[in-house]
Each structure stands twice: as C-alpha cells, then as structure tokens.
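Trainee: Need coordinates for the below:
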Amino acid sequence: MSIKPILFNTDMVRAILDGRKTVTRRVVKPQPMGYFEVNDNPVFLYDFDPIAERVYSPYQPEDILYVRETWHKYIKRVGKGEGCHLAEFYGYKASVKNSEDSNTPWKPSIHMPKEAARIWLKVTNVRVEKLQDITTDQIIAEGVKTEEPFSLNGTEKRYAFSQLWDSTIKKENINRYGWEGNPWVWVIEFERCEKPQEVEQ
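Mentor: Reported below is the predicted structural model:
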C-alpha cells in the first residue's frame, strides 16, 4: 500500500463529496503498442514485439490517495474577548459558499500540499480498457450529472461524458487522447476512507 496524490477538478471534487463519483479514468501513457502490465500481470492486445515497452498503472488496489483540489489559505478572526486572535485556515473552491474566504485568490490543485488534503480515497480496483468501452453504469459512477434532464438515455449520457472527458485534455493532445481518439485508459475504482494514521503523525 502506498499513499499517493491524485488531481481532480472542482466539479469532480463536488461529485466525490456528493457520493456520485466512485471511479476515474486516466490515459495510459505511453499508449501500449501490443503488450503492457496491469498489477504485474501481462496483458496481450495482439501479436506483439517482445521488446515492447511495459506500462504500469500509476495506482494499485489498496493504495490510499489524497485528493489535490483547487485551494487556498485564508485568515479569519476566531475566539472572543482576550482569546480573540487571527488564525490561518485552508479553503476549498468546491465548497466555498460566499464565506469569509470567497475573495481570497485560489491556487491550482497541483500545488496543494498533502497537509491540506481533506478527501482520502482507497483504490479498490484497477483495470485497463478503451475509453469508448465505458458503460452507462460507469458513466454514472464517473460523476456525470444526469439530473437535467432526469431522463437522459444511454446515448445522451455517453455524449455528456465525452464532453466532460475532452474538457480535461489539452488541445494539442485532443486527437490522441480525446474521446474520438479512443485511447487506452486506466479505470481506477475507489471508495472514501479516513486519513491514514501514519499521515496524522
């Protein structure tokens, strides 16, 4: 078991907090040419060159992940009377609601330190598949909103997920890693967990 960071954008953080998101997909890099390994087990896509590069999942079952999200530090006055003082707190864009920290500049998730993490996840399963092999159930588990309209059918859900996916891919990589590119992806399933004791110390 390892403790590792994982980045999510603000909408996906909200989906995790709401209990709507229990899986994430990440592009396999580099894309396999015919052979790669999942959890130390070889996967053969087709006739392959034995010299082909091996690709390993960035996360393994039982790994503990701390979510990096858009954040900042802010100062507010706490206490009363002689005990009144200024204190520093962490704030999170996914949760701010016109509070005392709403006007403080935000910092990107990539720069969030482990000590600021408030969401911890335990990896329950890792597999690999083509992006467009995603099922309707998995689209829902990805946290794609389906309430508006409530009766989204499978085709509409796939379109909603494809738009969400493409919004996370850099323009220069859209042909290779975007929805239409149908890349191989790591499918990482997880569940919420408590902060590990070794991190508390």
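Trainee: When you work out contacts or count neighbours from here on, use the C-alpha atoms and nothing else.
Mentor: Fine.
Trainee: Contact partners for the nearest residue to S162 once chain neighbours are set aside?
Mentor: Distances taken as CA to CA, 6 or more residues apart in numbering put W179 closest to S162, at 5.7 Å, once the chain neighbours are dropped. If you count contacts by CA atoms under 8 Å, 6 or more residues apart in numbering, W179 has them with L131, Q132, S162, W165, D166.
Trainee: change it to 10 Å
Mentor: K130, L131, Q132, Y159, F161, S162, Q163, L164, W165, D166, I169 (CA atoms under 10 Å, 6 or more residues apart in numbering).
Trainee: Highest neighbour count among those?
Mentor: When neighbours are counted by other CA atoms under 10 Å, L131 leads these with 23 neighbours.
Trainee: quick revisit: could I get the contacts of W179 in JSON lines, plus columns for secondary structure and distance to T70?
Mentor: Formatted as JSON lines, those follow (DSSP: H, G, I helix; E, B strand; the rest coil; distance: CA to CA, whole Å):
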{"residue": "K130", "secondary structure": "strand", "distance to T70": "29"}
{"residue": "L131", "secondary structure": "helix", "distance to T70": "26"}
{"residue": "Q132", "secondary structure": "helix", "distance to T70": "29"}
{"residue": "Y159", "secondary structure": "helix", "distance to T70": "26"}
{"residue": "F161", "secondary structure": "helix", "distance to T70": "22"}
{"residue": "S162", "secondary structure": "helix", "distance to T70": "23"}
{"residue": "Q163", "secondary structure": "helix", "distance to T70": "21"}
{"residue": "L164", "secondary structure": "helix", "distance to T70": "18"}
{"residue": "W165", "secondary structure": "helix", "distance to T70": "19"}
{"residue": "D166", "secondary structure": "helix", "distance to T70": "20"}
{"residue": "I169", "secondary structure": "coil", "distance to T70": "18"}
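Trainee: this one next, for a side-by-side:
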Amino acid sequence: MPEIKERPILFSAPMVRAILEGRKTVTRREVKPQPPEGHKWRGWVVDSTCSREIGTASWGDGTGALQRNSVYARCPYGKPGDRLWVRETWSADAQVDSIAPRDLSQGEPIHYAADGAARQTGCAMIKPGKGRPSIHMPRWVSRILLEITAVRVERLQDGEGETAFESRYIAEGINRIHQGDGDYAFHPFKSEPGPGNWTDPFDAWRELWVGINGAESWNSDPWVWVVEFKRVTP
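Mentor: Below is the predicted model:
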C-alpha cells in the first residue's frame, strides 16, 4: 500500500470558516513559474514526485525541462489521495507566549482565531495568548485535514460567463445569500443580504482573489492549480 503523503497549506480565517462549514471544497493557487509566452498548457500534472509532458500520457524524465510548445510541471500540492493539513492563525495559552512554536508541549491548549474554537486537551485554557501566524503552526496543532480528490490546471478567469447555477467558483467558499423570491446574491466574506453583494458569483470570486493576491495578479489572468478536496478526520 503506497504511503499517503501530507503537505501543509495555508488558509485565511474566512476560508477556514468556509471549510468548516462545508462551503469550500476547492482552492486555486497560481502556478509558479508561469509558462513562457508561446507555450501552451494542454492538460495538467497530478503527480508531484515526477514530471509528465502536459497533454500526453507518457512520463517525462523528471528534469522539468521545457520542450517546444509543451510544458513540464509538478503540482506542489500533490495528487488525488494525498492530504493537506491546514495551517491557520492560532494561539496557545498566554503563559507560554515566550515559548517558540517548535518548543511547545503537545499538551498545550490551543485557540483558533478563525472561529474562536479551543482545544483544551484535558486542561482549562486560562487566557488565549498572542496570535501566532499560520506559517508557524506545527503539524500537531492543525485541526483540519483535507484529502485531494482532483487536480487540474486552468486560467484564473476561465469560468467567466457561467451562470450562477454552473459557476465553478461557488466551491471556493463563496457565500450564496438568499434574497427572497428564489433570488440569490454572492459575496466572498458576508453571509447576509445588504449592499456590496454581487449578483454574479464570478464578481464575488474576483473580490476574493484580489483581496488575497492583489489586482495585478487578477488582471494578468494567470494559470492556476485547481485543487479539489474533501475534509477527512485528522
């Protein structure tokens, strides 16, 4: 039985909440580096340990080299069946604020900033300490484990023009807000009717991407890894 590989992945607080609520089942991450101009993606690579020529069924030599009008690549997030453990903003008890994350005892109570949840591990939390960045979250602190179900490559804005029913971006955790009379609005962060909501989920997706990656990234319409996942028990 092949070993299941695990890799860390960072998510912001709104996206953590979307995962916990079952609204987010896919993430898009920019392909780095982008293919040179004149080269085309004709498919995708789902194995992160070796490379394959895009658009063919044959495996490459593992060099990651570019060939004429084709691209070799490796998906840094893995392949279907691999797992991603989520890093998010967190804190331990205030009494251990001076201790580095790598030196914390695994019996420490943990507070998760995204939704205020706490892991007590048999002792009462006196007071949540300083916020610790997601990048500094050890594996044992992570409470969310995801299993990759599919990987592909597409342009960031490929889904423009899809109907709300068809939109591929709602699975990014976009809030679907009932407006009455069967109508819906969409927003990446808000979940209630009101000003600032969008009638098209594509616009809500744009607001989400720009908020994380900036307007320049959106305007360049980069190739992105599309990683679909399901939540599993840690």
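Trainee: circling back to that earlier point, give me the three-state assignment for the counterpart of the residue nearest to S162 of the first structure in the second structure.
Mentor: Aligning on TM-score structural alignment places W179 of the first structure opposite W218 in the second structure. At W218 of the second structure the chain is in helix, as set by DSSP: H, G, I helix; E, B strand; the rest coil.
Trainee: What separation do you get for P183 of the first structure and Q163 of the first structure?
Mentor: From P183 of the first structure across to Q163 of the first structure, the span is 15 Å (CA to CA, to the nearest Å).
Trainee: What of N125 of the first structure?
Mentor: Distance from N125 of the first structure to Q163 of the first structure, counting by CA to CA: 25 Å.
Trainee: quick revisit: ok, so of the contacts of W179 of the first structure, who is nearest H111 of the first structure?
Mentor: I169 (19.3 Å; CA to CA).
Trainee: Does that closest one touch G178 like I think?
Mentor: Yes: contact criterion CA atoms under 10 Å: I169 of the first structure and G178 qualify, at 6.4 Å.
Trainee: shared neighbours, the two?
Mentor: V27.
Trainee: Point me to the helix or strand that includes the residue mapped onto G91 of the first structure from the second structure.
Mentor: Using TM-score structural alignment as the criterion, G91 of the first structure maps onto H111 of the second structure. Here H111 of the second structure sits within strand 110-112, counting by DSSP states H and E.
Trainee: for the helix or strand that that strand is followed by, packing partners?
Mentor: Scanning forward in sequence from strand 110-112 of the second structure by DSSP H and E, the next helix or strand is strand 118-119. Under the contact definition 3 or more CA pairs under 10 Å, 6 or more residues apart in numbering; DSSP states H and E, strand 118-119 of the second structure sits against strand 110-112.
Trainee: Shouldn't I4 of the second structure be within a strand?
Mentor: No: assigned with three-state DSSP, I4 of the second structure falls outside any strand and is coil.
Trainee: For V210 of the second structure, see how far away the nearest residue to it once chain neighbours are set aside is.
Mentor: Leaving aside its chain neighbours, I4 of the second structure sits nearest to D82 (5.6 Å; criterion: CA to CA, 6+ apart). Using CA to CA, D82 of the second structure is found at 28 Å from V210 of the second structure.
Trainee: same thing with V226 of the second structure?
Mentor: According to CA to CA, V226 of the second structure and V210 of the second structure sit 17 Å apart.
Trainee: now swap in T27 of the second structure and tell me
Mentor: T27 of the second structure sits at a distance of 14 Å from V210 of the second structure (criterion: CA to CA).
Trainee: again, but for P33 of the second structure
Mentor: According to CA to CA, P33 of the second structure stands 19 Å off from V210 of the second structure.
Trainee: Also P109 of the second structure?
Mentor: Distance of P109 of the second structure to V210 of the second structure, given as CA to CA: 35 Å.
Trainee: can you check D221 of the second structure too?
Mentor: In this structure, D221 of the second structure and V210 of the second structure are 11 Å apart, going by CA to CA.
Trainee: And for W140 of the second structure?
Mentor: For W140 of the second structure relative to V210 of the second structure (CA to CA), the value is 31 Å.
Trainee: repeat for V31 of the second structure
Mentor: To V210 of the second structure, V31 of the second structure is 16 Å away according to CA to CA.
Trainee: How about V26 of the second structure?
Mentor: Look at V26 of the second structure and V210 of the second structure: by CA to CA, they are 17 Å apart.
Trainee: mind listing the strands in the first structure by residue range?
Mentor: 3-7, 23-27, 35-38, 41-44, 64-68, 71-78, 85-92, 120-130, 184-193 (DSSP state E).
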